[in-house]
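[1] fold the following for me, if possible:
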Amino acid sequence: MAYGPARADAGGYRYWSFWERADGAWSYASQGPSTLRPSDGDVLGFRFGVSEDSGDASKPRGAADFARVCAGEERRSGSARVALVVDFGTAADAPSGERPPAPRTACARVDAGSGTAGDALAAEAEPLRYNSDALLCAIAGYPESGCGERTAADGGTAESDDGDGGDEGGVPPSLGAAAGVGAVLALGAAAYRRTRRRRRG
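    As a prediction, this is how the structure comes out:
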């Protein structure tokens, strides 16, 4: 199935999707951020957009070359360099009243062999926001509200959403079937545990 740009006016779900890049092309992640352990030199992407499922999800845009993103970052024993591409999507995909920031890149370091994609994202793109079901709702504070809500054909929100995505209509159907999105749930859980540890400290 072709990956075409997601159109908010066609309806769908508004959420963050997770991607891996290899051989110059993006592919929907086969694992979630909390379980994927990247190797030194890997390129990972997150894209905010509106789509029905992984089949029509929009890919991250912008520079996605490891050498460019991590230029000047030397390899170190015990750590892995990971190039991150965070694409906040288009104005058409944005919740009402919000404007997406420009796409950004970052070179994150995680512990070699044990650090996860979720660790890399948390290190470079806080604040993260997640709901009571541990669904990742926002990266770097975007969007300010909403979480995996269904959009109407006119681009508005089809179901009322309290930011928790608690009702059945507020969770993308792909969460249960597509690993790349479904495991983003676990990223929220990991962030929640990390936040609690910091507060106790």
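[2] alpha carbons only for contacts and neighbour counts from here, please
    Will do.
[3] can you show me the strands along this structure?
    Taking DSSP state E as the test, the strands found in the chain are 12-22, 25-28, 42-51, 79-87, 104-111, 129-130, 136-138, 150-151.
[4] could you save those as CSV and add columns showing mean neighbour count and distance to Ala123?
    Shown next, in CSV, are those (neighbours: other Cα atoms under 10 Å; distance: least, Cα to Cα, whole Å):
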stretch, mean neighbour count, distance to Ala123
strand 12-22, 24, 16
strand 25-28, 16, 22
strand 42-51, 26, 14
strand 79-87, 25, 11
strand 104-111, 20, 7
strand 129-130, 22, 14
strand 136-138, 26, 14
strand 150-151, 28, 29
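[5] residues contacting the residue lying closest to Pro103 once chain neighbours are set aside?
    The spatial neighbour of Pro103 that comes closest, neighbours along the chain excluded (Cα to Cα, 6 or more residues apart in numbering), is Asp87 at 4.4 Å. Neighbouring residues of Asp87 by Cα atoms under 8 Å, 6 or more residues apart in numbering: 45-48, 60-62, 102-104.
[6] now the second one, please; I'll put the structures next to each other:
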Amino acid sequence: MATSHRRVVGVLLTALLSLFAVLAGAGPSYAEDGFRYWNYSHLQGDTFEFAQTGPGDFTPKEGDVEGWRFGTSTVATGIAPRADLAEVNFDTVCGDAEAATGEKRVAVLVDYGTEADADGAEIPDPVAECAVVPEDANGQQTLESVVDLRTAQSMICALDGYPAKGCGDPVGDAQVEAEEATVAFVLPAAADESTTSAGDDTVEEAAEEDQGMSPALIAVLVVIALLAVAAVPLYRRNRES
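    Okay, the predicted model is just below:
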């Protein structure tokens, strides 16, 4: 009889433990802890892959595309630039650039992230730059050729002053979006056209100013000539008298 009771108790305990296991598995999942920093990635085919080394330990090759994205990510999952790769790729970024012997061209995409990670700061427009650097330049040297860096203890803290403070700040229960909409990047050609347009406007303004001065100068010369003509008879009268 005692043996029968022990078997019943054993069966009940087993059932309770199984129920607890099921309930625990069905409970809510918790996000990982993460960091808010500049994520580094490499374009492999049509996909950005989260870098497994720091930029100082990786050497991009001619034709590579490097990605930098500011924002919150976990240790296991990084975030990549939100670029439409049909519009922003090596050809559209570096197609017009030339590299001398011993140099290479690397497209660098910089995505400054979203308002959620901006802490109220103004977010710069995403940009794509063509880095023309020595063939042995590593990822950090390549990046440094197109933007200003703020670093601390071998970590990239800011690109062109963004963010203004902080460096790899920890974030509890970090959430990483599985899919994000692409954003427009400023390409080198667009930046050059803007600069050229501004220069042309300056030249046109200067030409207009020159054209505006010429009639006034002519008028002054005419007045001087008329005064000179009128002065001749007066001078003669004074001499005769």
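[7] alignment lookup: Ala206 of structure 2 to structure 1.
    Using TM-score structural alignment as the criterion, Ala206 of structure 2 maps onto no position in structure 1.
[8] contact partners for the equivalent of Gly146 of structure 1 over in structure 2?
    Aligned counterpart of Gly146 of structure 1 in structure 2: Gly166 (TM-score structural alignment). Gly166 of structure 2 is in contact with Cys157, counting by Cα under 8 Å, 6+ apart.
[9] can you tell me how far Gly166 of structure 2 is from Ala230 of structure 2?
    As judged by Cα to Cα, to the nearest Å, Gly166 of structure 2 and Ala230 of structure 2 stand 79 Å apart.
[10] swap in Leu43 of structure 2?
    For Leu43 of structure 2 relative to Ala230 of structure 2 (Cα to Cα), the value is 83 Å.
[11] quick one: the helices in structure 1?
    66-69, 117-124, 179-182, 184-200 (DSSP state H).
[12] which of those sits closest to Gly78 of structure 1?
    helix 117-124 (14.7 Å; Cα to Cα).
[13] which stretch of structure 2 lines up against the closest one?
    Aligned by TM-score structural alignment, helix 117-124 of structure 1 falls on residues 139-146 of structure 2.
[14] what sits closest to whichever residue in structure 2 pairs up with Gly89 of structure 1 if chain neighbours are left out?
    Superposed on structure 2 with TM-score structural alignment, Gly89 of structure 1 falls opposite Gly113. Nearest non-adjacent residue to Gly113 of structure 2, counting by Cα to Cα, 6+ apart: Phe70, 5.1 Å away.
[15] contacts only, for that neighbour.
    Here Phe70 of structure 2 is in contact with 36-39, 111-113, 117 (criterion: Cα under 8 Å, 6+ apart).
[16] and it? What does it align with in structure 1?
    By TM-score structural alignment, Phe70 of structure 2 lines up with Phe48.
[17] next, work out how far apart its match and Arg199 of structure 1 are.
    Distance check for Phe48 of structure 1 against Arg199 of structure 1: by Cα to Cα, it reads 29 Å.
[18] try Pro143 of structure 1
    For Pro143 of structure 1, the distance to Arg199 of structure 1 (Cα to Cα) stands at 24 Å.
[19] looking at those two, which one has more neighbours?
    Per other Cα atoms under 10 Å, whichever of Pro143 of structure 1 and Arg199 has more neighbours is Pro143, with 22 against 7.
[20] so how far is Ser79 of structure 1 from the more buried one?
    Separation of Pro143 of structure 1 from Ser79 of structure 1 (Cα to Cα): 31 Å.
[21] same deal with Asp119 of structure 1?
    Using Cα to Cα, we find Asp119 of structure 1 at a distance of 12 Å from Ser79 of structure 1.
[22] what sits in contact with each of these two?
    Joint contacts of Asp119 of structure 1 and Ser79 (Cα under 8 Å, 6+ apart) are Val110.
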